[in-house]
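Enquirer: 3D, please:
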Amino acid sequence: MTESSSPHISTPRITVLGVQPGDPPFRIVEIDGEVVGEATSVTDVLLAAAAVGIKVHDLDDPGAVRWVGGGKFTWRSH
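Expert: Predicted structure coming up:
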């Protein structure tokens, strides 16, 4: 058998960290492990990805985007 018995877990290129306090609150966006900026909405995440040539087809795909501290609808502190 040439296949591994353990499943392959891909690491998404985009990581959106938890909500940070501010006016407005924001989330830090990392691409390929590097901080690329702040986002106050999903649009900002998509723009950051597009700026480095990444097309995101599904924001709910854990292989495309890793959401830390809440999903794509979390933009305010609890």
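
Enquirer: rest of the way, CA atoms for contacts and neighbours
Expert: Will do.

Enquirer: Identify each of the helices in this structure and give its residue range.
Expert: In the chain, the helices defined using DSSP state H lie at 42-51.

Enquirer: how about the strands in it?
Expert: 14-20, 26-31, 34-39, 65-67 (DSSP state E).

Enquirer: how about this one, so we can line them up?
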Amino acid sequence: MTESASPRVSTPRITVLNVQPGDPPFRLVEIDGEVVAEATSMTDVLAVAALAGIRVHDLDDPEVVRWVGGGKFHWRLR
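Expert: Coordinates of the predicted model:
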């Protein structure tokens, strides 16, 4: 099997975890496996990434951001 025929598995540097209870509800943001912030919106995720020196051009790119427990529009408890 050639390298190009093997599946590519990437680990995004940014992981946004499940919504947590709070006022307002928030999601924890990990960068390189370390919890670095609480986010209440997509804007917060972009700001945290920028502070870490990560440029995010597409929040839907699974090689850049991994969304756990809901996508970028999920910010409230179900």
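
Enquirer: Please work out the TM-score for the two chains.
Expert: With the length set by TM-score structural alignment, normalised by the length of the first structure, the two chains reach a TM-score of 0.94; 78 aligned residues with a C-alpha RMSD of 1.3 Å.

Enquirer: among the strands of the first structure, which is nearest Phe73 of the first structure?
Expert: strand 65-67 (10.1 Å; C-alpha to C-alpha).

Enquirer: okay, the strands of the first structure in CSV with distance to His8 of the first structure and mean neighbour count next?
Expert: Shown next, in CSV, are those (distance: least, C-alpha to C-alpha, whole Å; neighbours: other C-alpha atoms under 10 Å):
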stretch, distance to His8 of the first structure, mean neighbour count
strand 14-20, 18, 21
strand 26-31, 20, 21
strand 34-39, 23, 16
strand 65-67, 16, 21
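
Enquirer: how about JSON lines for these, with distance to Val45 of the first structure added?
Expert: Below are those laid out as JSON lines (distance: least, C-alpha to C-alpha, whole Å):
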{"stretch": "strand 14-20", "distance to Val45 of the first structure": "8"}
{"stretch": "strand 26-31", "distance to Val45 of the first structure": "7"}
{"stretch": "strand 34-39", "distance to Val45 of the first structure": "6"}
{"stretch": "strand 65-67", "distance to Val45 of the first structure": "10"}
